[in-house]
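Visitor: model this:
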Amino acid sequence: MRIAVTGSIATDHLMVFPGRIADQLLPDQLAHVSLSFLVDRLDVRRGGVAANIAFGLGVLGLRPMLVGAVGSDFAEYEVWLKNHGVDTTGVLVSDRRQTARFVCITDEDANQIAAFYTGAMAEADEIDLRDLASGGTRPDLVLVSPNDPAAMLRHTGDCRALGIPFAADPSQQLARLDGDQVRDLIAGAAWLFTNEYEAGLLQERTDRNRGEILASSGTWVTTLGEKGVRIDRAGQPTLTVPAIPDTEVADPTGGGDAFRAGFLAAIARRLPVESAAQLGCALASVALGTVGSQTYEADLFDLLDIVKRAYGPDAAQRLASMLKELS
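Guide: Here you go, the predicted model:
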């Protein structure tokens, strides 16, 4: 299965504050917040949701196509992605704007304050998936992840017009999309990804309950942090897969992206959703142990060992043939 990953491509500026952000907030002054945090560490890393997911798929031996908009400063980043198995054919290079920037402060409780500069991502709606499909690189599945809102809606429409199955991952952009846009984005999706908070926000934005959302889309995958992942399908009982226990978190940024990469890599190999969620949780646990979203290395046999310890030998056996093939 060939997967195209559409969405943001960015540079992450990750800072660590050796205290608690909440302690700096005065309840009676929240209407006039003016704060500056003296941070102990700055890491400049490659990021962006689509690039992170594509990197993870590449680490697992697939060759995903990355689709997004970047600036002329992308050259070194592009080499990095290509060296990790990512096809950048679908990347549009802007001659007007820089690549997007993500700036994030993380405190000792793993709480975060972040800002995102759109940059060249604002031109992502100029990308026509029909051009890619007609160029001999037609994908079997398109992931529509956080991006310029107009681009997300265009890519979804292109998938419907081309008859290409797609996965909807609105994530952070739920705050920017209105109800009609969200309903359009998820209608007919083969897969729907959210975290627990976004699941509630999705229902509020669409004015639909869980059953109504499942009736208009396919499998709904909700990450629950340290509680694991919940998988809902219309007419079937909810499946819950626990997270990897005792995961050491060096940096929470990119954990959800690594989960999606692991999940989709297993789906691409036609494995059951439970196995996909287990591989996703295993890859996320590896990613969480590093600072940055594309700094982890996933030894495929180490992943098998993580799965075996967390979910048992039968779960590892189901993934063994896939991981050995990818190695």
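
Visitor: hey, let's count contacts and neighbours off CA atoms from now on
Guide: OK.

Visitor: so in this structure, which helix runs the longest?
Guide: helix 273-288 (DSSP state H).

Visitor: residues making contact with that helix?
Guide: With C-alpha atoms under 8 Å, 6 or more residues apart in numbering as the test, helix 273-288 has contacts from 228-229, 239, 241, 243-244, 247-267, 293-298, 303, 306-307, 311, 315, 318-319.

Visitor: buried ones among these?
Guide: Neighbour counting over the contacts of helix 273-288 (16 or more other C-alpha atoms under 10 Å) leaves 228-229, 241, 243-244, 249, 251-267, 293-294, 296, 303, 306-307, 311, 315, 319 as the buried ones.

Visitor: among these, which lie within strands?
Guide: The strands, defined by DSSP state E, take in V229, V241 from the buried ones among the contacts of helix 273-288.

Visitor: I have a second one here; can you model it like the first so I can compare?
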Amino acid sequence: MHLAIAGSVATDHLQVFTGKFSDSLVPDQLDKLAVSFLVEDLDIRRGGCAANISFALGSLGHRPTLVASVGTDFVEQGYQSWLEQAGVDCSLVHVSPRLHTALCTITTDDDHAQIVTFYPGAMSEARRIDVAAIHAERPIDVLLIGPDDPAGMQRHTQTAREVGIPFAADPSQQLAWADGDLIADLIDGAAYLFSNDYEAALIEKKTGWSEQEVQSRVGTRVVTRGKDGVSVYPGDGDVVEVAAIPGVDAVDPTGVGDSFRAGYLAGVATGLGPERSAQLGCAIAAGVVETTGTQEYTLERDAFIGRIRSAYGDAAASEIDAALDLP
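Guide: From the prediction side, this is the model:
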């Protein structure tokens, strides 16, 4: 199955604040907010939602096509070769001759709360990418449309509808600023809708749709709930509840949602059902949260399948193992 992943590619500047952001916030003075946090660490890593998902899919034995806009530094600083070595097809990435690849600064406190700033840079040229041309060259079975240049997200979504490409809507970080009309346009008709539980509530609030109305406009709705696991709402069946992997030593939550999406789509691509796909997503997400950075983990087959067996049982481990192409 050909999976194409559209969205951001960025360099992540990861910082750690020893303390809690909430201790520095005065609720009735937020309109005069002026705070500074002294961080103790700086880690510069490769990131971006589309790149993270593509890297994870490559690690799971797939060869996804990265659909993104980057700067010349993407090649010059070795990011392209890094992804290609992981199994990602970067041949159709748009390269801006004048803008830097997007930059994301993420500061995490002791409660794993995060403050994020994002410079889009070359991502703003994603609207120039023609998904129809990519589809004509190599038919796309599922196109994930993740956080990206808003006009690019709209163009990709409209093209998918017009050409008939099944698409997975994953607006995530863009929900905070987007209005209800834009959100409705990005998710209506999606084969899959990914969100966490907060984002699911935000979608309902901004669109004015009830949970049932959102469900009626998409195929399968997948809602992640952090340590409380995942709920999968198929379009034509009962809700599937999957617990998170137990015993996780959380180090850095950055990119965990991206890796889950990759695991879920890898399950879909190999014919696994919603439960097994969600279990696969939870397993790779557990490995990511235990490392600093979004693409710094490695998957070793025996350990990975062993973790699935411990969490979900022999049947789950056997079925997922048979579906994957891990070394």
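
Visitor: quick one: the strands in the stretch 51-200 of the second structure?
Guide: 65-67, 69-71, 94-96, 102-108, 114-119, 142-145, 167-169, 192-196 (DSSP state E, counting those that start in this stretch).

Visitor: so the fourth one aligns onto which residues of the first structure?
Guide: Read that as strand 102-108 of the second structure. Under TM-score structural alignment, strand 102-108 of the second structure corresponds to residues 100-106 of the first structure.

Visitor: for the residue lying farthest from the centre of the first structure, helix, strand, or coil?
Guide: Using C-alpha atoms, centre = their mean, the residue of the first structure lying farthest from its centre is D28. It sits 36.2 Å away. Following DSSP: H, G, I helix; E, B strand; the rest coil, we place D28 of the first structure in the helix state.

Visitor: if we can go back for a sec, inside helices: which ones of the contacts of helix 273-288 of the first structure?
Guide: 255-267, 303, 306-307, 311, 315, 318-319.

Visitor: would you mind measuring from G7 of the second structure to V218 of the second structure?
Guide: When distance is defined by C-alpha to C-alpha, to the nearest Å, G7 of the second structure is 20 Å away from V218 of the second structure.

Visitor: comparing the two, which residue is more hemmed in?
Guide: Each of G7 of the second structure and V218 has its neighbours counted (other C-alpha atoms under 10 Å); G7 has more, 29 against 20.

Visitor: now which residue in the first structure aligns to the more buried one?
Guide: Under the alignment defined by TM-score structural alignment, G7 of the second structure is paired with G7 of the first structure.

Visitor: how about the helices in the stretch 101-250 of the second structure?
Guide: For the stretch 101-250 of the second structure, the helices defined by DSSP state H, counting those that start in this stretch cover 131-137, 150-163, 180-187, 197-207, 211-216.

Visitor: buried ones in the last one, by neighbour count?
Guide: It refers to helix 211-216 of the second structure. Buried residues in helix 211-216 of the second structure, counting neighbours by 16+ other C-alpha under 10 Å, are found at V214, Q215.

Visitor: go ahead and flag the most central residue of the second structure.
Guide: By C-alpha atoms, centre = their mean, the second structure has its centre lying nearest to D258, at 2.7 Å.

Visitor: how much space between the spatially closest residue to L99 of the second structure that is not a sequence neighbour and A323 of the second structure?
Guide: Sequence neighbours aside, A122 is the residue nearest to L99 of the second structure in space, at 4.9 Å (criterion: C-alpha to C-alpha, 6 or more residues apart in numbering). Distance, A122 of the second structure to A323 of the second structure, by C-alpha to C-alpha: 36 Å.

Visitor: residues near F21 of the second structure, how many?
Guide: By other C-alpha under 10 Å, 20 other residues sit near F21 of the second structure.

Visitor: typed the wrong thing, it's T18 of the second structure
Guide: Neighbours around T18 of the second structure, by other C-alpha under 10 Å: 15.

Visitor: now do the contacts for D87 of the first structure.
Guide: The contact partners of D87 of the first structure, taken as C-alpha under 8 Å, 6+ apart, are R63, P64, M65, L66, L81.
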